[in-house]
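> sequence? don't have it. structure:
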């Protein structure tokens, strides 16, 4: 699961991104909460929140007050394009 040298929050963000790209977390659907991620991966909720906030700042997730986090419309295309750009730059 989570074991490489990168920060845990970055790995959490990547796991959520992967779920969006492969379709297990469709656009406009509810994303896992920070507490759900923290429990699932046995990490501190603050670490999970940092990963989620990274995705919010990218425009991949949005907070809906009182409801939770949701995948934005167009998030999959945004992530695929980002991955293509990163791959072509390396």
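All right, it came through fine. All of these numbers come straight from a predicted model, not from anything done at the bench.

> going forward, measure contacts between C-alpha atoms and count neighbours the same way
Will do.

> where exactly do the strands run in this structure?
61-64, 68-71 (DSSP state E).

> Mean neighbour count, the ones you listed: which tops it?
strand 68-71 (a mean of 20; mean count of other C-alpha atoms under 10 Å).

> Switch the strands of the chain over to TSV; also include distance to residue 35.
Below are the strands of the chain laid out as TSV (distance: least, C-alpha to C-alpha, whole Å):
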stretch	distance to residue 35
strand 61-64	15
strand 68-71	11
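
> take a look at this one as well, against the first:
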């Protein structure tokens, strides 16, 4: 029998519109980013963990919105910061 794990945080996913076309904090601060992540609870756009400032993770920890989706063209994966796993 195969077990399929369902992350309990998927209930926090909402239909969102990106609030920015770049990392919101990096744009304000004038700092660079590598890749972007879209918060699936509120639409915040933040930079990835490979970026110097890691604003997507900081948003998830400060606000409590656990799931992001890649905001890179051609990518559609989702990540839960609480469980450190793909959703």
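Perfect, I can see it now. The structure presented is a predicted model; accordingly, all values stated were derived computationally and were not measured.

> Please state their TM-score.
Overlay of the two chains. TM-score (TM-score structural alignment, normalised by the length of the second structure): 0.25; 47 aligned residues with a C-alpha RMSD of 4.6 Å.

> ok so, going back, out of the strands of the first structure, which is closest to residue 48 of the first structure?
Nearest to residue 48 of the first structure among the strands of the first structure is strand 68-71 (12.8 Å), distances taken as C-alpha to C-alpha.

> Which strands or helices does the closest one pack on?
strand 61-64 (3 or more C-alpha pairs under 8 Å, 6 or more residues apart in numbering; DSSP states H and E).

> so which of the strands of the first structure gets nearest residue 88 of the first structure?
Taking the strands of the first structure one by one with C-alpha to C-alpha, strand 61-64 is closest: 24.9 Å.

> longest single helix anywhere in the second structure?
helix 55-63 (DSSP state H).

> Buried residues, it. List them.
Across helix 55-63 of the second structure, burial judged by 16 or more other C-alpha atoms under 10 Å covers 55-57, 59-60.

> Format those as a markdown table; extra columns: distance to residue 69 of the second structure.
Formatted as a markdown table, the buried residues of helix 55-63 of the second structure follow (distance: C-alpha to C-alpha, whole Å):
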| residue | distance to residue 69 of the second structure |
| --- | --- |
| 55 | 14 |
| 56 | 10 |
| 57 | 12 |
| 59 | 13 |
| 60 | 12 |
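
> For residue 68 of the second structure, which non-adjacent residue is closest in space?
residue 39 (4.4 Å; C-alpha to C-alpha, 6 or more residues apart in numbering).

> residue ranges of the helices in the first structure, please?
8-21, 34-41, 45-58, 75-89.

> For the longest one, which residues meet the burial criterion?
For helix 75-89 of the first structure, the buried set under the neighbour-count rule, 16+ other C-alpha under 10 Å, comprises 75-76, 79.

> Return the member of those residues nearest to residue 8 of the first structure.
Among these, residue 79 lies closest to residue 8 of the first structure (C-alpha to C-alpha), at 19.5 Å.

> how close does that closest one sit to residue 46 of the first structure?
Note on residue 79 of the first structure: its distance to residue 46 of the first structure, by C-alpha to C-alpha, to the nearest Å, is 24 Å.
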